[in-house]
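**Q** A predicted structure for the sequence below; I have some questions about it.
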Amino acid sequence: MSENQKVYLNILKEIDRIIYEDQLLPGDKLPSERELADRLQVGRSSVREALRALELLDLIETRKGEGTFIQQSGGHRLAEVLASFFLKDQRARHDVTETRRIIEIEAARIACQRASDVQLKKMEELIAQSKQRWGDGELPVEEDYLFHKTLVQSSQNRLMLNIWRPLVEYSKIALRESLSREGRTGHSIEEHEAIYQAILNKNEREAVDSLRKHLENSRF
């Protein structure tokens, strides 16, 4: 585990502890970046990045001039998400990765027959947006996540999506690190294009093979 990951985990553990000990509820305010940084003896930029990850999950909300609050819509899941995924041992994280792979591969196979025109268009748009963000010198983390989400949605199996979502939302930090590897972003976009084309052509074998290759290369 990298030092950056350790910092994230420490910050998330601290947030989880605060929620548990203070019995915080949706709508309640979290400690400030400065307070979290002081407690953990880390830089405020590290705290800010961890909070940003939670905000992307729609678990917290930052209000300008007011602070950071547990989201009304998803805040009740925060402690559960942290305890279930971030704070478990290596074996548990392996199980999460394996289950994600199983769900996505099956979703890709089914999507070849069930994907709607709207979902296919969405995947195409996300690939284009990823290229644009990458061209602007940014990592397309959110676009990458949404591509996989749309892929699973294309199975038209709501239960599959509901199982997949918490398995993957926690890993956006790992996704950012994966895309940060030299040359990885470009290859990842190319792999998304191959997956999309296979689903568009209703080629189950190619879709599954392309997705399996993509997940292996992404080191999830």
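**A** Yep, it's here.

**Q** drop to CA atoms for contacts and neighbour counts, all remaining ones
**A** Will do.

**Q** buried residues, the helix or strand hosting Leu120. List them.
**A** Leu120 belongs to helix 117-135 when assigned by DSSP states H and E. For helix 117-135, a neighbour-count test (16 or more other Cα atoms under 10 Å) marks Gln119, Leu120, Lys122, Met123, Glu124, Leu126, Ile127, Ser130, Lys131, Trp134 as buried.

**Q** stretch 172-185 too?
**A** Lys172, Ile173, Ala174, Leu175, Arg176, Glu177, Ser178, Leu179, Thr185.

**Q** against Ile199, how distant is Asp117?
**A** 11 Å (Cα to Cα, to the nearest Å).

**Q** what about the strands in this protein?
**A** Using DSSP state E, the strands of the chain run over 60-63, 67-70.

**Q** so what's the residue count around the nearest residue to Asn10 once chain neighbours are set aside?
**A** Nearest non-adjacent residue to Asn10, counting by Cα to Cα, 6 or more residues apart in numbering: Leu40, 7.4 Å away. Leu40: 15 surrounding residues under other Cα atoms under 10 Å.

**Q** distance of Leu40 relative to Trp164?
**A** Leu40 sits 32 Å away from Trp164, going by Cα to Cα.

**Q** before we go on, here's another structure to hold up against the first:
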Amino acid sequence: MDYAPIKKQRVSDIIVERIKDSIENGIIKPGDKLPSERELASSLNVSRGTVREALSILEAKGVVEVQSGKGVFLLQNSQAELFRLLNATFREERTDLLELLELRQSLEGQASFFAAERRNEQDLENIKQALERLENSVCTNQVAAQEDYDFHMAIVEASHNSMMVTTLRMISEACIDGLQAARSEAMLIPGKPKVVLQEHIEIFQAINEANPEKARQLLIHHLENVKRQVIDFV
């Protein structure tokens, strides 16, 4: 299979689109083996981790089957059924991520307000260190999903609201998966990772200045920008 490099579109969606195109054009048929992670990553100009995540989603939705030691195979469904499953994957992935961001806006917006009111010196140091790790990862062109999550968690911990901390920890896996997708897409837009980093810096500054309302507004605005990016990549 010969794939063109990814342009400005959702990374996981592009992989699904290429599989759909290949099915429609008869390049791959139900039961056929897909290209390897390495081949897909090279053709699409993305990381193998991103390809692996997309294939995991397709496996969970019943589109492909991973056979240990052999590779990834398109399931033996009819073409119409495969298209139905692939289209459902598009809709569910977008909806899940947007709903997660709405939840985070509500939770983390108020947490940042409390953090600016209640933070102590150790809290500030924790947030600062998380920000420095995020900045280092951005400067070395890493996706930095874990570092982004750690920064937001440090803010929620600085709220000194145990229920908020517990809630964010409960959805940590979904948050990191969402950050992986959003930040991978941001890396396809020239200069975007540094713009996002600056948003994090400004949130920290507002908390450091003990300005609760500014911190809340900046964090909500930051996540709203992520939502717009997700929608733009549809």
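**A** Cool, the structure landed. Everything numeric in this text was worked out from a predicted model, so none of it was measured.

**Q** circling back to that earlier point, want to throw the strands of structure 1 into a markdown table with distance to Arg212 of structure 1 and mean neighbour count?
**A** Output for the strands of structure 1, formatted as a markdown table (distance: least, Cα to Cα, whole Å; neighbours: other Cα atoms under 10 Å):
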| stretch | distance to Arg212 of structure 1 | mean neighbour count |
| --- | --- | --- |
| strand 60-63 | 33 | 18 |
| strand 67-70 | 36 | 20 |
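
**Q** which of those strands sits closest to Ile103 of structure 1?
**A** Among these, the nearest to Ile103 of structure 1 by Cα to Cα is strand 60-63 (27.0 Å).

**Q** the closest one aligns to what range in structure 2?
**A** Aligned by TM-score structural alignment, strand 60-63 of structure 1 corresponds to no residues of structure 2.

**Q** same question for stretch 146-157 of structure 1.
**A** Residue span in structure 2 matched to stretch 146-157 of structure 1, by TM-score structural alignment: 150-161.

**Q** any chance of the strands of structure 1 in CSV, plus distance to Ser46 of structure 1?
**A** Putting the strands of structure 1 into CSV (distance: least, Cα to Cα, whole Å) gives the following:
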stretch, distance to Ser46 of structure 1
strand 60-63, 16
strand 67-70, 15
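
**Q** helices of structure 1, start to end?
**A** Assigned by DSSP state H, the helices in structure 1 fall at 3-22, 33-40, 44-56, 78-81, 90-114, 117-135, 141-153, 158-169, 172-180, 184-200, 204-218.

**Q** can I get these in a markdown table including distance to Thr68 of structure 1?
**A** Shown next, in a markdown table, are the helices of structure 1 (distance: least, Cα to Cα, whole Å):
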| stretch | distance to Thr68 of structure 1 |
| --- | --- |
| helix 3-22 | 12 |
| helix 33-40 | 9 |
| helix 44-56 | 9 |
| helix 78-81 | 14 |
| helix 90-114 | 28 |
| helix 117-135 | 27 |
| helix 141-153 | 21 |
| helix 158-169 | 19 |
| helix 172-180 | 19 |
| helix 184-200 | 31 |
| helix 204-218 | 32 |
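
**Q** to Phe69 of structure 1, which of these lies closest?
**A** helix 44-56 (9.8 Å).

**Q** helices or strands up against the closest one?
**A** helix 3-22, helix 33-40, strand 60-63 (3 or more Cα pairs under 8 Å, 6 or more residues apart in numbering; DSSP states H and E).

**Q** hey, which of these is tucked in deepest?
**A** Of the helices and strands packed on helix 44-56 of structure 1, the one with the most neighbours on average (mean count of other Cα atoms under 10 Å) is strand 60-63, at a mean of 18.
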